[in-house]
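S.K.: Compute the structure for the input listed below.
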Amino acid sequence: MSRNPVTPSPAAERPTEAVASARRPGVLVAALLLLGVSALPALAIRPDPANPPFQGLDDQWLAWMGGPHDGLYWIPAAVLNWFGGPLGVVVPLALLFFLLLRRRWTSAGFLLGVYFAGNLLVVQGLKRLVDRPRPANPLVRVDHGSFPSGHVAGAALLVVLVGVLLVPAARRRAWWLGGTVFTLAMMWSRTWLHAHWLTDTAAGAAAGAGAGLLAWWLCAPALARESDRGGRESDRGGRGAAAPVTPEAAPAIP
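M.R.: I've put the predicted structure just below:
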């Protein structure tokens, strides 16, 4: 009896693209450089938090921002301030709920671990290490510690998390570009509102993006295995039940 050859599933044949892209040396180098950009200024600020070596640059930038403010620019600044506050928690929670609904347990654990490690350990750790005074008369409610900016760090970290967990690899370049614009807008809003110095926002962006990229590099194999399992299950579901064997397709019996 002749038998039709079994064609392997394309999902099972193709190499894991997620591991290949995340485990590139450039991703690790970028993550470490960004974390260094956030940590080295903290060491320079710590001896004299009120007057670090680059305070002149921060003063000049704050003077360019002007103030007090009102008018058209107040709307995007207020929206970004709100996004970094209450909505900054709602968005990750919604993403977590989506991942749990899709039974992507590894991705959900990755989201929780990286979000809390990035915000609590990296950002809050640097804040308590430095405890830099904020600019005088901020236009929004703020907490202690100006360095680094938690709003900007959260925005950059969220860009990386969404890009890694939801955006297909073929579309990530456009996502990174849009995420960079969003992070820069958050940096502008924090200085325009006199809530942070310019170097606070730069360090926040570096801390958030660096923490996210380092976690992606470390966890890429586990995320890829989950993605491969999902692809195989989708492939089996798409084939459905076996089609009935018609006389024309029936194997010849000698």
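
S.K.: from here on, contacts and neighbour counts on C-alpha atoms
M.R.: Noted.

S.K.: what are the ranges of the helices in the stretch 1-150 of the chain?
M.R.: With DSSP state H, counting those that start in this stretch, the ranges of helices along the stretch 1-150 of the chain come out as 10-13, 17-22, 25-45, 55-65, 74-83, 86-101, 105-116, 124-130, 150-165.

S.K.: With respect to burial, which of those scores highest?
M.R.: helix 150-165 (a mean of 24; mean count of other CA atoms under 10 Å).

S.K.: by how many degrees do it and helix 86-101 diverge?
M.R.: If you take axes from the mean of the first three to the mean of the last three CA atoms, to 10 degrees, helix 150-165 sits at 20 degrees to helix 86-101.

S.K.: next helix or strand past helix 150-165?
M.R.: helix 172-192 (DSSP states H and E).

S.K.: other SSEs contacting the next helix or strand after that next one?
M.R.: Going down the chain from helix 172-192, the next helix or strand is helix 198-239, by DSSP H and E. Applying 3 or more CA pairs under 8 Å, 6 or more residues apart in numbering; DSSP states H and E, we find helix 198-239 packed against helix 10-13, helix 17-22, helix 25-45, helix 55-65, helix 105-116, helix 150-165, helix 172-192.

S.K.: to compare against the first, here's another:
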Amino acid sequence: MTDATSATVSSSSEPRGADAGDAGEVSARPTRPRALLVAGLVGLAAFIAFGFAVAQNVEAPFTQPLDDAWRAFVGLAPGTGGETWALPMLFQHLGQIPGAVLTMLLIPAWLFVIRRWRSALFFLTAELVGNFGVSQLTKNLVDRPRPADDVAAGLFGPLFQVDHGSFPSGHAVSTGILVVAVAALLPPAKRLVWWIVGALLVVGMIWQRTLINAHWLSDALFGIIGGASATLIIWWAFATLLQKDYGKPLFRRAIAAPANEGAA
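M.R.: Next up is the predicted model:
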């Protein structure tokens, strides 16, 4: 009687254990969060729609009254020196060669060094697609004029050398990419601090690009949206690969020596 009972318990408990193991494997299986794709597509649609609206009247799109008011409020005149102190120059360099070296060389190289090659491929893809597909392609298609001197009204053009095309702000696109791409490298529990830092980077970049009269306010706002949205879509595409990297440290190699190493 006892043997039969124990056999019954043993046989009935084994399938439940197997089921639990299978359930654990299913729950741990990498997935692509649909919210990333939806948010990215909505944001990219808004970016494209605004670009199309600007292209219909590049001299005075529907946001021009707001852009003019913001420029009059924030834009600096030449010779004040307000554009060359540490904080605005930080954002200036972030969207130029130093920022490109950081985002397209140093960060991907470090990710390869710490054996997060999936993350490195994601980061490079986001940078290339965003900076060339979103920023440069749109600049050439829309070709919105940058703010120009209007000395009689106390308004001035760019205080630094710039290329053609005001929409979108390439600096802003790069910032949108950076904020979302770095968030994608972090497991969910560790993203809060970065989102706060990212919000400060976004606000600072919009401020700096309009402070130096390099862009209209709408160029910077939609530049952030375009860069961030494209990166959200790429994050969704790479999500299952990125999740495999979350157990690996970002700032040091994992050195896990077996407890019995050297015992033999």
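
S.K.: Can you give me the TM-score here?
M.R.: Once the chains are laid over each other, their TM-score by TM-score structural alignment, normalised by the length of the first structure reads 0.80; 227 aligned residues with a CA RMSD of 2.7 Å.

S.K.: ok, back up a step: take the helices and strands packed on helix 198-239 of the first structure and lay them out in CSV including distance to residue 206 of the first structure.
M.R.: What follows is these, written out as CSV (distance: least, CA to CA, whole Å):
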stretch, distance to residue 206 of the first structure
helix 10-13, 36
helix 17-22, 18
helix 25-45, 5
helix 55-65, 17
helix 105-116, 15
helix 150-165, 7
helix 172-192, 10
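
S.K.: And those helices: which comes nearest residue 237 of the first structure?
M.R.: helix 10-13 (12.6 Å; CA to CA).

S.K.: re earlier: distance to residue 137 of the first structure for the helices of the stretch 1-150 of the first structure - can I get that in JSON lines?
M.R.: Listed next are the helices of the stretch 1-150 of the first structure as JSON lines, based on distance: least, CA to CA, whole Å:
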{"stretch": "helix 10-13", "distance to residue 137 of the first structure": "57"}
{"stretch": "helix 17-22", "distance to residue 137 of the first structure": "43"}
{"stretch": "helix 25-45", "distance to residue 137 of the first structure": "21"}
{"stretch": "helix 55-65", "distance to residue 137 of the first structure": "12"}
{"stretch": "helix 74-83", "distance to residue 137 of the first structure": "16"}
{"stretch": "helix 86-101", "distance to residue 137 of the first structure": "22"}
{"stretch": "helix 105-116", "distance to residue 137 of the first structure": "30"}
{"stretch": "helix 124-130", "distance to residue 137 of the first structure": "19"}
{"stretch": "helix 150-165", "distance to residue 137 of the first structure": "18"}
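
S.K.: looking at these, which is closest to residue 196 of the first structure?
M.R.: Using CA to CA as the measure, helix 55-65 is the one of those that comes nearest residue 196 of the first structure, at 8.9 Å.

S.K.: one step back: wait, which of the helices of the stretch 1-150 of the first structure is closest to residue 228 of the first structure?
M.R.: So among the helices of the stretch 1-150 of the first structure, helix 10-13 is nearest, using CA to CA, at 7.1 Å.

S.K.: show me the contacts for the alignment partner in the first structure of residue 146 of the second structure.
M.R.: Using TM-score structural alignment, the partner of residue 146 of the second structure in the first structure is residue 134. Residues in contact with residue 134 of the first structure (CA atoms under 8 Å, 6 or more residues apart in numbering) are 145-146, 195-197.

S.K.: can you tell which of the helices of the stretch 1-150 of the first structure is closest to residue 181 of the first structure?
M.R.: Using CA to CA, these put helix 150-165 closest to residue 181 of the first structure, at 10.3 Å.

S.K.: What helices and strands are in contact with the closest one?
M.R.: helix 86-101, helix 105-116, helix 172-192, helix 198-239.

S.K.: Mind putting the ones you listed into TSV with distance to residue 126 of the first structure?
M.R.: Shown next, in TSV, are these (distance: least, CA to CA, whole Å):
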stretch	distance to residue 126 of the first structure
helix 86-101	20
helix 105-116	14
helix 172-192	18
helix 198-239	10
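
S.K.: still on that earlier bit, got CSV for the contacts of residue 134 of the first structure, with distance to residue 106 of the first structure too?
M.R.: Below are the contacts of residue 134 of the first structure laid out as CSV (distance: CA to CA, whole Å):
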residue, distance to residue 106 of the first structure
145, 34
146, 34
195, 36
196, 36
197, 37
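
S.K.: which one in the second structure is aligned with residue 154 of the first structure?
M.R.: In the second structure, residue 154 of the first structure lands on residue 174 (TM-score structural alignment).

S.K.: Quick check: that match touching residue 129?
M.R.: No: counting by CA atoms under 8 Å, residue 174 of the second structure stays clear of residue 129, with 10.6 Å between them.

S.K.: Let's check: the centremost residue of the first structure is which one?
M.R.: Centroid-nearest residue in the first structure, with CA atoms, centre = their mean: residue 160, separated by 2.2 Å.
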